[in-house]
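> no sequence for this one, just the structure:
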């Protein structure tokens, strides 16, 4: 089965937050994305609420529950107590844990699973008890030792950081090298019993090669490139283009 597409709404929220006005509507564009075939919606509510606001989460939860009950809500973030409380109140189908500093502009590295295995094990257990699938952000070239540690946390999935691959858009040789790393890490994860998600700087142009390198890719979460395309093609047509690029 092709990878499912989760549309990350952070860039939409960032644009909205430039003014003290309710547009562009985060939930409105989320609805358009789901109507066009997106399999889910993703947000990353940071402590300073510079893009997704905490108040957006119950609205997105209600949108999915009321209009698209077969779709999923994915909430990602660093597992502070406030974040965990927010997630438990929202009850997303999936929680993606990232090792970000709150001041980072965006996620740019995966967890050191070996060092953080005990901390992550406790957090994963808490989230799974609340009914969420748990995915852990992972470096594209993680070692077997790291993957074994990721599995031992009790997580269901890893999300491969595809930023270096996306950043090689103008260098085919580098892109091929990054794909090889991603494919090897994905294989290690599958062999360990972990499903594989991917996200960061993915586009209509680079998705097919990624899907070919990771045949069992479960889900991609895409925000920046998708939102950029939506300015040109509109949200609905952009989602259809990305869904097709995933192989549907």
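That came through, no problem. Only a predicted model underlies this, so the values are computations on that prediction, with no experimental measurement involved.
> For the rest of this, base every contact and every neighbour count on C-alpha atoms.
OK.
> Centre-most residue in this structure?
When the chain is reduced to its mean C-alpha position, the nearest residue by Cα atoms, centre = their mean turns out to be residue 221, at 3.8 Å.
> Give me the neighbour count for the closest residue to residue 93 other than its chain neighbours.
Counting by Cα to Cα, 6 or more residues apart in numbering, the nearest residue to residue 93 once its immediate chain neighbours are dropped is residue 132, at 5.1 Å. By the measure other Cα atoms under 10 Å, the count of residues near residue 132 is 21.
> Which residues are in contact with the nearest residue to residue 109 once chain neighbours are set aside?
Across the structure, with Cα to Cα, 6+ apart as the measure, the residue nearest residue 109 apart from its sequence neighbours is residue 139 (5.8 Å). Taking Cα atoms under 8 Å, 6 or more residues apart in numbering, we find residue 139 in contact with 109, 110, 111, 160, 161.
> about what we covered before: show me what contacts the residue nearest to the centre of the chain?
5, 6, 7, 8, 42, 197, 198, 199, 200.
> is it true that the first one lies in a strand?
Yes. Read with DSSP: H, G, I helix; E, B strand; the rest coil, residue 5 is one of the residues of a strand.
> dump the residue contacts of it.
By Cα under 8 Å, 6+ apart, the residues touching residue 5 are 38, 39, 40, 219, 220, 221, 222, 242, 243, 246.
> And the last one, by the same measure?
For residue 200, the contacting residues are 161, 162, 163, 166, 221, 222, 223, by Cα under 8 Å, 6+ apart.
> Show me the helices in the protein, by range?
Secondary structure of the chain (DSSP state H): helices located at 10-16, 26-35, 56-67, 81-90, 113-129, 144-152, 163-167, 172-192, 207-213, 224-233, 235-246.
> try it against this one:
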């Protein structure tokens, strides 16, 4: 079965927020993405609301519940008390926990699961009480000890940070090395019983090689590259292109 595509709406929200206007519509483009075959929608509600606003979340939840009941809502972020309360109120199918500083422009590294295992265990248990699946942001070259520590938190999945791979768009040799890291970490994760998601700087061009290297990939969350393509091909056409790249 091909990996599911979750469309990250943060870049759409960022464009909307440049003006005090309701367009482009975050839910409107989310609807188009789901109509075109995306398996879900992702948001990363940062504390300063520079991308998705907190008020967007109930609207996205209602969109999925009312029109696309088979789709999933994935909320990612650093697990502050405010974030956890926001996530719990939104009842997402999946929460992806990232070790971001609030000032970071975007996620750029995975958790140190060994150092943060005890903290993460309590947070994962809290989120799972409401039936939410939990995924943890993971470095592409995580060691066996790190992967084991990730599994011990009780999380069901890890999301591979694919930024280093995505950054190799002009260097095939380096890209191959980054893919090998992802492949090796995927083997460790699967052996530990963890599902695998991936996200960051993924494109139509680099997805097929990733899928080949990590055939057990379950989901990709894509925002920047997908939104950039949508300016040229439209949201529906772009979702179709990404699904084809995933082998769907």
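Cool, got the structure. No experiment lies behind these values; they were computed from the predicted model shown.
> TM-score for this pair?
Their TM-score after superposition, calculated using TM-score structural alignment, normalised by the length of the first structure, is reported as 1.00; 248 aligned residues with a Cα RMSD of 0.3 Å.
> Looking at the helices of the first structure, spot the one closest to residue 98 of the first structure.
helix 113-129 (10.7 Å; Cα to Cα).
> who touches the closest one?
Residues outside helix 113-129 of the first structure that contact it (Cα under 8 Å, 6+ apart) are 79, 84, 88, 95, 133-134, 145-147, 149-150, 152-155.
> go again using 10 Å as the cut-off
Helix 113-129 of the first structure is contacted by residues 79-80, 84, 87-88, 91-92, 94-95, 97, 99, 111, 130-138, 142, 145-156 when judged by Cα atoms under 10 Å, 6 or more residues apart in numbering.
> Using the aligned residues only, give the average distance of it to the second structure.
For helix 113-129 of the first structure, the mean distance to aligned residues of the second structure following superposition is 0.2 Å (mean Cα distance after the TM-score superposition for the first structure).
> what comes up buried for that helix?
When neighbours are counted by 16 or more other Cα atoms under 10 Å, the buried residues of helix 113-129 of the first structure are found to be 113, 117, 120, 121, 123, 124, 125, 127, 128.
> Equivalent analysis for stretch 54-74 of the second structure, please.
Residues of stretch 54-74 of the second structure classed as buried under the neighbour-count rule (16+ other Cα under 10 Å) are 54, 57, 60, 61, 63, 64, 68, 71, 72, 73, 74.
> thought residue 149 of the first structure was touching residue 136?
No. Using Cα atoms under 10 Å, residue 149 of the first structure is not in contact with residue 136, being 11.3 Å away.
> ok, these two, which is more surrounded?
Residue environment comparison for residue 149 of the first structure versus residue 136 gives the larger neighbour count to residue 136, 27 against 21, counting by other Cα under 10 Å.
> Against residue 81 of the first structure, how distant is the residue nearest to the more buried one when sequence neighbours are not counted?
Taking Cα to Cα, 6+ apart, and ignoring the residues beside it in sequence, residue 136 of the first structure has residue 158 as its nearest neighbour in space, at 4.6 Å. Taking Cα to Cα, to the nearest Å as the measure, residue 158 of the first structure and residue 81 of the first structure are separated by 22 Å.
> So the two - more neighbours on which side?
Using other Cα under 10 Å as the criterion, residue 158 of the first structure and residue 81 rank with residue 158 on top: 28 against 9.
> list the contacts for the more buried one?
Counting by Cα under 10 Å, 6+ apart, residue 158 of the first structure touches 96-97, 110-111, 134-139, 147, 150-151, 185-186, 189-190, 194-198.
> just residue 75 of the first structure next, same as before
Here residue 75 of the first structure is in contact with 8, 41-45, 57, 83, 86-87, 90-97, 134 (Cα under 10 Å, 6+ apart).
> Now, of the contacts of helix 113-129 of the first structure, which are buried?
Under a neighbour-count criterion of 16+ other Cα under 10 Å, the subset of the contacts of helix 113-129 of the first structure counted as buried comprises 79, 84, 87-88, 91-92, 94-95, 97, 99, 111, 132-138, 142, 146-156.
> what about stretch 38-55 of the first structure, how long is it end to end?
Distance between the two ends of stretch 38-55 of the first structure: 22 Å, counting by Cα to Cα.
> Same check on stretch 192-208 of the first structure?
25 Å.
> Same check on stretch 46-64 of the second structure?
Across its full length, stretch 46-64 of the second structure reaches 21 Å end to end, with Cα to Cα as the criterion.
> cool, stretch 206-223 of the second structure as well?
Start to finish, the residues bounding stretch 206-223 of the second structure are 14 Å apart (Cα to Cα).
> list the buried ones in it?
Applying a neighbour-count criterion of 16+ other Cα under 10 Å, the buried positions in stretch 206-223 of the second structure are 206-208, 210-211, 213-214, 216-223.
> nearest to residue 17 of the second structure, of the residues you listed?
Using Cα to Cα, residue 223 is the member of these that lies nearest residue 17 of the second structure, at 16.0 Å.
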